[in-house]
Structure formats: structure tokens, C-alpha cells
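Undergrad: sharing a sequence plus its predicted fold:
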Amino acid sequence: MFVSYKWLQEYVDLSGVTPEELAEKITRSGIEVEGVERKSEGVSGVVIGYVMEREQHPNADKLSKCLVDIGAEEPVQIICGAPNVAQGQKVPVATVGAVLPGNFKIKKAKLRGEASHGMICSLKELGIDSKLVSKDYSEGIFVFPTDVEVGTNALEALDLDDAILELGLTPNRSDCLSMLGVAYEVAAILGRDVQLPKIEVASTSEKTEDYISINVEAKEDNPLYVAKVMKNVKVAPSPLWLQNRLMTAGIRPHNNVVDITNFVLLEYGQPLHAFDYDQFGSQEIVVRKARSGEELVTLDDAKRTLTDSHLVITNGSEPVALAGVMGGADSEVTEDTTTVLLESAYFAPQTVRQASKDHGLRSEASTRFEKGVDPNRVVLAADRAAELLVQFAGAEMLEGDVVANTLTIEPSTVRITLDKINASLGTSITVEEVINIFERLQFQVNVTGTTFEVIAPTRRGDISIEADLVEEVARLYGYDRIPLTLPAGESQPGGLSPYQLKRRISRKTLEGAGLNQAITYSLTNDVKATQYALVKRDPVKLIMPMSEERSNLRLSIVPQLLESVSYNVARQNDSIAFYEIGSVFLKEEGQELPYEIEHIAGALTGLWMHHPWQGEKKAVDFFVAKGILEELFAKLGVSKNIQYKPVQLDGMHPGRTAEILLKDEVLGFVGQIHPEVQKELDLKETYVFELNAGTLFGEEKLPLQYNSIPRFPSITRDIALVVNSSVLAGDIERTIEEAGGSLLKEVAVFDLYEGEHMEEGKKSVAFSLKYFDPNRTLTDEEVVKAHDKVLAAVKEKVGAELRG
């Protein structure tokens, strides 16, 4: 909302308060003033001149040589290129030495051999946005009315010496979408009175009801409709002051009739519409819902196709306006209009909002209707417009109004106690101070002891509960006067919970390993909802899905990650490493809502390492994916409790997939997706993993332990064991660790052989064993004794034979 400081002074005494000081006070009271603009700042030397003579430039077809009286001792010659300059006009003149917007300085010049002492200006050259300039002056210089005085300041005559306050209004403060609303607010802040316009207009003996009748069929959407008829209207340009007011507020002047309706909209916050009565088409106004497929050509010459959710004003048969949004072109006020049908109404906010959204039309009128207008200003605004039409358009107002009224909106009554106010604000405000605040706001207040019964006027539709009154008291008492208090009780420093810390460690570890975080849809289709699920459940179906592809809550993250990988690979991004920490949703028997738990998932394909200079390439494989997880488990301190076992899973490669166990409980899986799935998604070898983060993060991290660097030498023994092909290396390793006792410190697999020199159904697995004691040097006998126990154990438990 753009608020003119000079215009505001007509309603509130602003003496002693500069625009900048006023902006500060308004902001402190709760409405942000986003800026104060002085349009004439830096501009000087512009006066009103009178074109005494105008003749064609002797050396240029498109230039005029003008003799202009600028109020000085002698008239000056000015060369002007505007097509509309003419003798007898009063125009804005930038004299020699003047400064125009953009620090453009006017100097003496010669144009095609003729001296020019100044410049006759257009409004655009004076800093007014071209879209706000009336069509009459959009292609040339501006011409003042004849009653202005030559030699006076042109910037003052155009109100360019004004200061414009831009209010950043929140949706609840629609009362300040009008000058009167802002006036009430400023008067409350300054503790001064509001001077409302005094409406006085005489009517003719003819009655409005003889010219028009109203039939409102959609009473819920239009509970109040007021019509006036004005005869003998003379359509002409508006007075200069009125045009200035509109341009200041960001509205382009058109003619006196349209400009007056826009002026009243800005003044009262009540949108009006003027129809050409002779082009209306009947003597009956019918307000109804549009018929589906019905068409209306609006004022912007666009043909609008209506639906049965739109409210229209009709002449009984054809729509003439889209209610609250825009009028129709057929009944538009033109230069030939002599009789005006004036509309003022209250339209339901939701109805106007729907029509405005459907047709992409956002107007000053629709903005106010959408947020709710004051029902008590509907008639007042019509009377004010009629007064101005009589005064500035020579109109004659017919006696009476035609009104259709089923409106039942009443002022809001809210009760609150002084204790509630002070307890909410932490203040010690007195009863007298609270009464003073409500009276400054012009709220009716009745006091019983320390209880206030407040009746908020209809212009303040945002006042409905106790908290609203607390806010009003706080902002006018002064937010800066409310004492500062520290929270009572013991305070603890903020920090991450153990669960949050482990989630953050996981993200850092995976990103440090080269994976990029992905965020995918939690919604999927019937097929993908159950794929790769760690826990088999029926998926949770949405009652009203936006599409079949987004109709179920997911049980696994992997299908969505594979979609992302496929999308990237299709766009020649061949090497992908994604991870996601997100929720999956499990249906619980007897529960309306699903159980939500976090999972960690990843997907990798393409090259994992590529060093062109060294000529090195390494493709993603099972051990890359497993190595990433081993690093994650190490960072979380749970490595010792992790086991890997081969597993057969739907959608996964039958020989390259492992189940991950945490203390014998299934934590997740890692492996290559099935070749058939890869083919469907047009992928090369792709590896995925998924873990139950809730279980993983819930596992307590083992205490960190430090060991001193060994002072004594270690002894290493390598063994190659021949076992059945079905025996797992991990089982052999665990057997060795259990049998090795305290002297065995490290066990590692370093070779696997299955070839022509090995018996069918057998394989050779080689291990490196390291023995040492941190307190002494081991003897061969001690190592042999421990080593023999290992060999005996692997033979007994896994059937291993030492390879010769």
C-alpha cells in the first residue's frame, strides 16, 4: 500500500512529524514501512511555463520553436520535439541549470542552429513511471490545467514534492488498504483525531428506483448490493489533484468518472464500479452464479469463459461484469456516457478470490474484496463517489438508493482481563493505560473492575480473540517498553541428541566417501512400494492420491534412488553415487497412521575412481559399496558387531548380495541389483545398499580405547586352508579368532583360489595371522602352541585342511 504523506494530512494532523519519523513510528507499532520515497529528491529548477508562441523549426520537420513565459523578466526560446506542444498551453519547464531525475542537468544548447534555453518536460522525464501516465500525455509533454500560476514550482503542482510511504501489510491488516484505515492507525499512534470526509450532496426529484431494480440470486456470495444513478454526466479529464493522488498510489488516470471510483477505493477501501447506464441493456440488475461455458469480454478486451463457481453481474440475461474483479467492455464508461449506474457491494472474499485466480486477474478491487472490506462503508463509499461526480463531472444524482441487503455482519465483542494482558506481556500496565489505548484505536470499551469488554469496529475484522487485544495493547504501548526477562528455571546448553549426532556423522561419512545426497519422493506406485523392503508389510495407500504414480507410501528408499540414477544416466551422467537418509512407512495393525522410521540407502554405478594422467580406472563393484559401509560402521563404532551373509533377495543379483547383521539382527543389505532390473532401467552394473537407521543409530557406541605402540616384535604365520566351496570365509575367520586366544591379535584374508589344481567343490582360502604380547617377546614354542589350536579348531568346526 502506497501512502501519500500530503494526502494523509487531510485526515490526521501530522504537524511536527516528518515522513521519516512517521515511518519509524508506524514500523514500531507493528506495520512495516518498507521505504519512504521522495519523488522530487535531487530534482530542481522545474517551473510552470506558458507557451506564448509556437512555430515550426526552420531546419527540422519534427521540432517546434516555442517562446515560453517562465515567470522571469523575459520569455525564453525553447526547442521542443513533442508532437503535442501548442500555443496557449501551460507546461512544465526545466530551466537552464535545472536538474532532472538521473542527475540530468539542463544547459543552454543549439538544436539545428536555433538556441534553446531549457526543456519542456513530459511526466516521464520528471520521474513518473510511464505506465501511470494518462493516455493523453503518454506520447508527449504534459499540459497543466489553465488555472495554474505561471512561474510557480511545477513539482509542487504535480505533488512530486510529496513523500510516499510503502506499507508492507500482512494479510490480517486489510483495514490499512485504505487512506482512512491508515489514518485511524496513525491517529492511534500519535494520539490525535481522525477527520473524516463530510459528505453533502443534493439529489433531484427523480427516483433511482424508477431507473433500476436489483435481484440478488446468490445471496451468500453477495449479501449487500447498492446502486445509484447519476444523470447528465460530463466525462472529461479529472482535476489535477485527483490525477496526482491516483498516480501517487500507482493507479493510471483515465477520466473523471473512472478516476473518482478509484479515488474512493483508495480513500475508503471499498471498490466501486461505474456502468454506462444507456449501454447496460436493461433496467434490472441480476446478481447470480455464471452458467458453465458462459462468456464475458472484460475491460481488458479479453474474452473470459466462465464456470458455475464465478459470480457475475448481469442485466437479466447477459453478464456485464465479473463480480469484484473486472467490469465488462460493453457497458464501459466512455466519452459519450451521460448516465452512470454506480455499483457498491459486499462480495464474499472466497468467491472473488476463486474468480481472480481462475482468470489470472489481480486488480486493486479484487485485492480488497479477497481480504474483506468493511460492510459499514459500502453505502458511505457510494455517497462519497456521488458527491465527487456531482462536483467534478457535473452529474445530477437521482433521489435514493436501490439496495439489496441480507448482510448480518456485526462488530466483534471480546472480553479480556488486565491480569491476562500483563501476564502475556510481562508488564504492569494500568487500567487507565489500557482504556486509553482502546480509545485511541476508537474501539468501544466497557470496564468492570479490571475486566474489559471491547467492541471492535467492523473495519477491524482481524479482532476476534483475546490474543488480538493483547497484540493491540502491546504495539501501541510500545514493544520497546516491554521489559526484558530471562526464562525461569535451569537452562541447559543446546546440542544434538545422540540420534541426531549419528545422523550427522553418517552424512559426513557418506559425503566424504564421494556420495551425493539425494532427496526423493516418499510416494510411489503399487509395484515399487514393496520392492527392496527390509520389512514385508502391505503398503499404506493414500485416500486421494495426486496420481497413480504417487499413490502409496514407500517401504524402501532404493526404488526411488534407482529412478534418480536412471534419470541421470539417460542424460549422459554415467558415474553416479547417491545416498539418502529418509523415512519409510510401515502399516501398524489397529493404528490409523503408519509407523515412520528412518533408513539409509545408497546407489552407485559407473566409475568409482578415474585418474586419466596415471591411466587408472576403477569401476564400482561389490567391495566398493561394502567398503563404504564398513567405514560408516567404523565411524559409528559398531564394526565389531557387524556380520555379512550371502542372501537371495528379489530384484538383487543372486551371487553378489549380502545381508548385513547387527548382533544377529538383520540391519539391511548390500549388493548388485539384478541384471534384469538393470536392463529395464537401462543401467550398467549398479550397486545399492539400505540400512535401518533407527536400529543402527540406536546401537551404543563402544568406548574408545587406546593401546600403546608395541615394544616387542610380533610373529606372523600364513596359512592356506582347503574347505568346501560352500564354507564362508567369515565363518573361518571367526573360528580362527576364537581359537587363537589372547596372543592372536590380527586375522586377515589375503587370497582365494578356485582353479584347475583344486578338487571340484573345494576352494583354498589364505589367511595371515599375527601373534604378539605387548609385555614380552614370544617364543617359538608359545606361538606354535597357539597356532596348533587354530589348525585343530578349523579342522573340527569347518572341515578345513592345511593346503600342502
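TA: Thanks, I have it.

Undergrad: drop to CA atoms for contacts and neighbour counts, all remaining ones
TA: OK.

Undergrad: I figured Thr307 hits Arg288, correct?
TA: No. Using CA atoms under 8 Å, Thr307 is not in contact with Arg288, being 11.8 Å away.

Undergrad: next up, a structure to set beside the first:
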Amino acid sequence: MNVSYQWLKEYLDLSNVTPEALADRMSRTGIEIEDVAIPETGLKKIVVGHAVEVVDHPDSDHLHICQVDIGEEELSQIVCGAPNIAAGQKIIVALPGSRITGNAKIKKGKMRGQVSNGMVCSLAELGFSEKVVPKKYADGIYVLPENAVPGEPVFPYLAMDDAILELSITPNRADALSMRGVAHEVGAIYDQQPKFPSFELTEDKTDSVENYIKVAVEDSEDAPSYNVRIVKDVKIAESPMWLQTKLMNAGIRPLNNVVDITNYILLEYGQPLHAFDYDQLQSKEIVVRHANNGEALTTLDGEERLLTSEDIVITNGSIPVALAGTMGGLDSEIEDHTVTVAIEAAIFNPISVRKTAKRYNLRSESSSRFEKGINPATIATAGDHAAALMAELAGGTVVAGVASQSSLEVKDSIVSITLDKINRSLGTTISTEEVKVIFDRLGFKAEEKDGLFEVAIPPRRWDIDIEADLVEEVARIFGYDNLPSTLPISAAQPAALNDKQRLVRHTRRFLEGAGLSQAISYVLTTPEKAAQYMMRESEATQLEMPMSEDRSTLRMNLLSGLLDDASYNKARKNKDVMLYEIGRVFYKEVTQTLPVEEEHLAGVLTGSLLEKDWKGQPQKVDFFVMKGILEGLFAAYGLTEKVTFVSDNQREGMHPGRTAVLYLGEKEIGFAGQIHPLAAKEYDLDETYAFELNIQAIVEAEKEPTIYEAIPKFPGMTRDIALLVDETITNQQLVDLIYKKGGNFLVSVRLFDIYQGKHIEDGKKSMAYTLSYLNPTATLVEEEVSKAFDKVTNALVEEYQVVVR
């Protein structure tokens, strides 16, 4: 919000406080000031001029030669191209040598042969945004009021000598979205009570609002208070200069006296108002209700809106004439011929206003305030003040009475807190009297007994509800920089990693040593990607108000995020991608309110493991490369139960012939395999392999203790065996049997060759293994190894009908 320093001075004595000092104090007490700007900065030699004579340029169809009084003995000739220039106007003149916006320098010159001693300026040339320039002067120069004195600097007339403080208002401090709210805040900082000018409302007792309108609210939750005043015999005209400049400095475009008054009240009280052309309502009834699905309303921006039943609308008893708290209807807007005005002062359901504003992209000053909250104590006062100003500035007559329906009970709320709680929270030794003074400065009535404060919070501070809020208020006014800067005292605890932290760190080191790089993906994703590659059935956990549909659902897998990362890399010519991620997924049962978090490990490998160089050809990633990395990782964990790979041809999104389920003992802990070619195509990836594990299950699994052994003193022995087996028999089956029958001295089994093709019959494959034997306490004897090896050979022939080659 933009706050006028000069406007604040109408309520408080700031004669000894500079705008910069005020900004610093406010920032240090909780409301951040983004900037302090003085509009006239950088401009010079720009004065009031009086256009005495205006004639057309003889050599141009749009230029005018103006004789302008700039407060000197002789008139000054200026050539001007503005279409609205006319004799008798008070105008803005940039003298020769002046500087206008953009640091442009104005020089004496000639235009089509005619001398021009300066420039007649529009507001845009003084730095005003096009959004705030009054519509009447949008395509031409600005005309100053009649009382402007030629030759005087123009800045005071346009309030450009004012300082504008740009406040960054947090949602909990919506009370500062009004000049009165800011005045209360500044008053608390400088120990002053703001003084707000009174106004006099004169009603026409011979006429009653009942002769014009009655109001009804179908659901009091939609509009807890709805009030309408009638002002008749108004004359629509341009607003006075003081009102226009206040609006422009606040970033609002002046339109006409009636609309400008409603915007002025919005700025002063924080209370949005709406002015209807009463005659265009074509009814003596206003009904506030929910819209019917498909009901149409053309809003002030000229767009026809098809409404939904979630929208609250203001109707004339039958058809909508405004979207409550958001925007009025085009058919009932204030126009030049308006004679009677209906002023709406209300409070609407903030959630409904927010949803409507978002649905139709109609965020405005009004909707912003309704969303965050308004002061219920000033609803009626704001409407009365607006009516009084319309009588004063638009020549209207205020009809007696207010058409109203309200269920609001406006009263102070009571919050209790002890002095001990305040000092304990802030680490201070503030006395009872000091706390009383702080509450008094804030405008809170407080009664204290035995260290317990009963604090009455006025309706203008609806953000204060609990003890912690009062602690914050005391801290703000006492001064954050006055709080003691002592460190908390606690017993020193020796630092150590827990089991999970150790395992996660080890996993990272191992995978990075194997060539994978860590990735961190978004936890939020689309509903479709969240449900991919799930390791168990689960309901999706969706955000109620996501920032985008792409980030609306908590993930239930890590793989989809890693596939996005791999796709991103491939699109940028990085085809060799090996990534891993350790993170949480979120599962939820139908009966659960909150999801269960589970730690997972996932990886994606695509492209080549080794690059082509002078030593050899590139090596493409395949299932066995990935399986080898996982087996090495599991071996490093030292799990007491064995991890086995079991073929899986049913997993959605995975290749049916190149995917395995991973079991730790008999518990499923994950899967590994090739991403289905159709799924890979959706991510624009080539042949890609991936795995995902429940690392939480591995953390909780039993592990062998680490036992250090000396290097064996005795030599080992090896035996090689080549087997012709059915192609349906897996390596895991053969290895398990070899270990089972291999004897006490068999320490490892390694597959070193697989062959299918020429000289091998169809349906068969050749598999060759090296069996390593070692006796750590004695030298092996040939007979022991041969005997154990024969047992293995016989078992293989008997169990799987292999042929030993």
C-alpha cells in the first residue's frame, strides 16, 4: 500500500519526524517499508502557466501556438500539440532548461518555424503512471484548478512534494491497509493518539430511504452486514484537486466525484464501498444471494461473466447487478447523467470473495481488503462519511435512514496474559507499568491484577487473538533492538549420527562412487505422475489451493521426478545420465487425514556408462550394470537377510521381460528394471533403466556386525564350470543351488560368461561360473575341493538337468 506522508500529518504531529525516519521506525516495529519516494525528485523548473491565447499553427493541422502567462512581465510563446489545450486554462509548463521525467532536458527551440519557449506538459511527462492519469486527460495535458497562481512551482498543486511510503503489508496486518490503520500504528510508535477530523451528515428528514430501497440477505454468512444509503440530486463532475492527488499518489485513477469519494473512503477507512446508479437498478429491492449456475453478468470492465453457484452476487431482486466484494455491473455504473446514487457499505465472506476474484482474475483494491479482513466497527461510519462527501462535493441530498440487514455484534475481544509470560517469552524484565503504557499506546484498554492483564482488543485489530499476539505487540513497541541478545543456555550434547543418517550418507558415497549424481526433485507433481511406479496402493494427497496444476499433488514415487530430470538433460544434449535421489514419498489410506511419509531411494540410468575413447568403444547401460550397482550397495549394508531379485512382468510402466522385484528375506523392498519403451517415449528418453527402494525398510533391517579379519595366510583354489541349461532358468536359481551344495569352503560364485547362438540348440543357453574356495585355517587339499565341486555338479544335473560342457 502507498501511504501519503502529508495525509498522515492530518492525523498526527509529525513535524519533527522526517519521512525517512518514519520509514525506519515502522520497519523496525513490524511493517516493512519498501521505499520512500518523493515524486518531484529529479524534476525542476516546472511551473503553473495560464494559457491567455491559443491559436492554430499556420503550418500544422494539429499544433497550436500558445501565449502563456508564467508569472513574468511578458507572455511566453509555447507551441503545443495537445488536442485539449484551450485559452483560459491553468496548465503545467516546463521552462527552458527544465528537467522532466526520464531526465529529459527541455530547451528553447522552433517547431515548424515558430519559437517555443518550453513545453506544456501532461501528467505522464511528470512521471505519473498512465494507470492513474484521470481519464479526461489521458490523451492530452492536465488542467490545473482556477486558483493556481502562474509562475509558482507546480509540485505543491499536484502533491508531488509529498513523500510516498510503500508499505509491504503481511496478511495478518490488514488493518494497515487504510490510512486510519496506519495512523494508529504510527501513533503507537511515537506515543500519540491520532485525531481524525469529524464530518457532518445532514439528512433530508422529509424523505426516507424506505421510499427508495429495501435490502435482504439470504445467508448471513455471505454478508454479515449489508447497508445502503441513498443520495439524490447529485451532479457528476470532476473531483477537486485535493481528492484527485490523494488518489493518484495511492495508485488509483480519478474518474468522477462520486466514484472518487468511494475510493477515498476505501483508502481512509479500509472499507470498500460501491456506488450504484439507483435509477439503473430498476428496482426498489436489493437481494444478496448466491448466483445460479450459468447466470450472466457484464462487469465494469465490459466482460460478460458466466457465474457459478459459489459466487455471491448483489441483485435487484431478480438479476445480478454486481459481484459481491469484487466488481460492479456495467449496467448500474455511475455515469455523467446519474442523479441518484445508492451507496453500498458491507462486509462479505472473505473466502468466497477470494475464490471469485481468482476465478475471474478480478483482483482489486476492494477484493484484497475483503479477503484479508476489514474493521467491522467502521462499516456504517464509512458509508455515512461517503454520503456526507457526496453532499458536499456533488451537491447531493442525503435521504434519511439506512436500508440495512446485519447480524454483526461489534465489540472488543478480551485476551489475557501474565507479566511473567511476557518477560519469559522476550527474555526481558519489563515492569507492569511499562506494559500498561505499551497497551495504552496501542489503544488497548488493559486491567491488571496480580500480574494478570485482561486486555480489551478493539475491532480494528482483528489479527490479535491469543497470548502470542500480545507478546508480539509488546515486543514491537518496546523495540526489537532493545531486547536482550543473550544466547540460550543448554547442556552440551555429544553429536553423533543415528543409524538412518549413517546409512543414507554411506548410500550417497557408494552411488556417487559408482558414477551416479544426486538429484533433488519437486515433492509436488501432477496427479498422473504422482501415481506412477507406486510400490503400494495409496490415495493421492492433493493441495486445496495449489499454485499450479503441475504442482498440486504430493508424490508417491521418486522415479517420475528423476525421469523428468533425465528428460531435461537429454533435451539439452546430455544423453548419458546417471542420477539418484533419496527423499520422501507420501502414502495415505482412505481413512487417514494426513499422509504417511516413507523414505525411498531411486535411480535412473540411460545412455553409455563409458565414453568412446582411444582405449575402446562406449559401454551402454543395461539391466546387469544397474543390478551390479545394487548388489554392491546391498553387500556394503551388511544385511543379515539376503536380497533376491525375482522376475516381475506385471508392473505398470516397466518392461515385462526386464524387471525384477527386490525382496529382503520375504519382504518386498523395491523393484528394478527397464522403463517400458512406451513410457520412455513419453519422456523422450532412449533405453532407460531405473530402480526404487524403500530405504526405510533397509534402515530397520538387521545387519551383521562389522568384524575385521586378517588377510588369509593360506592360498585358495578355483574351479570353472560351464553349463548348458534351459533359457528359462535364471542365474539366481543356479547360484543359490551352488552355494547350497558347495560346502563350507566355498566363498564366492562369479558368472563370467553367457552365450546363446551358433552351436547352441534353441531354447538353451550356456552359462560359465568360477567357484572360489578358501580354508582360512589350513591349506586346501585337492581332494576336498574336488569332492565339494562334484556335489555341486551332481546337484545341478539332478535339479535342473544341466549339461556340463
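TA: Sure, I can see it. Note that the coordinates shown come from a computational prediction; the quantities given were computed from them, not determined experimentally.

Undergrad: hang on, the earlier thing: the more surrounded of Thr307 and Arg288 of structure 1?
TA: Just comparing Thr307 of structure 1 and Arg288: by other CA atoms under 10 Å the higher neighbour count belongs to Arg288, 22 against 16.

Undergrad: now for the particular helix or strand that has that one in it, which elements pack on it?
TA: Assessed by DSSP states H and E, Arg288 of structure 1 sits inside strand 284-289. Judged by 3 or more CA pairs under 8 Å, 6 or more residues apart in numbering; DSSP states H and E, strand 284-289 of structure 1 is in contact with strand 213-216, strand 311-314.

Undergrad: C-terminal to the last one, what's the next element?
TA: Yep, that's strand 311-314 of structure 1 we're talking about. Next along the chain after strand 311-314 of structure 1, taking DSSP H and E as the criterion, comes strand 319-322.

Undergrad: that next one vs structure 2, average offset?
TA: Once fitted to structure 2, strand 319-322 of structure 1 is off its aligned match by 2.3 Å on average (mean CA distance after the TM-score superposition for structure 1).

Undergrad: and after that strand, which helix or strand comes next?
TA: Using DSSP H and E, the helix or strand that follows strand 319-322 of structure 1 in sequence is strand 326-327.

Undergrad: please report how far Ile642 of structure 1 lies from Pro319 of structure 1.
TA: Using CA to CA, to the nearest Å, we find Ile642 of structure 1 at a distance of 75 Å from Pro319 of structure 1.

Undergrad: for these two, indicate the residue with more neighbours.
TA: When Ile642 of structure 1 and Pro319 are compared for neighbours, Pro319 comes out ahead with 29 against 17, by other CA under 10 Å.

Undergrad: so which residues of the stretch 551-700 of structure 1 form helices?
TA: Along the stretch 551-700 of structure 1, the segments classed as helices by DSSP state H, counting those that start in this stretch run 558-569, 622-636, 675-680, 693-698.

Undergrad: which parts of the stretch 601-750 of structure 1 are strands?
TA: With DSSP state E, counting those that start in this stretch as the criterion, the stretch 601-750 of structure 1 has strands at 607-611, 616-619, 642-646, 652-662, 665-673, 686-692, 715-724, 744-753.

Undergrad: mind reading off the mean deviation between the fifth one and structure 2?
TA: Translated: strand 665-673 of structure 1. Taking mean CA distance after the TM-score superposition for structure 1, the mean distance separating strand 665-673 of structure 1 from the aligned residues in structure 2 is 5.9 Å.

Undergrad: would you mark the buried spots in that strand?
TA: The neighbour-count check on strand 665-673 of structure 1 (16 or more other CA atoms under 10 Å) flags 666-673 as buried.

Undergrad: closest one to Val297 of structure 1 among the helices of the stretch 551-700 of structure 1?
TA: helix 558-569 (45.5 Å; CA to CA).
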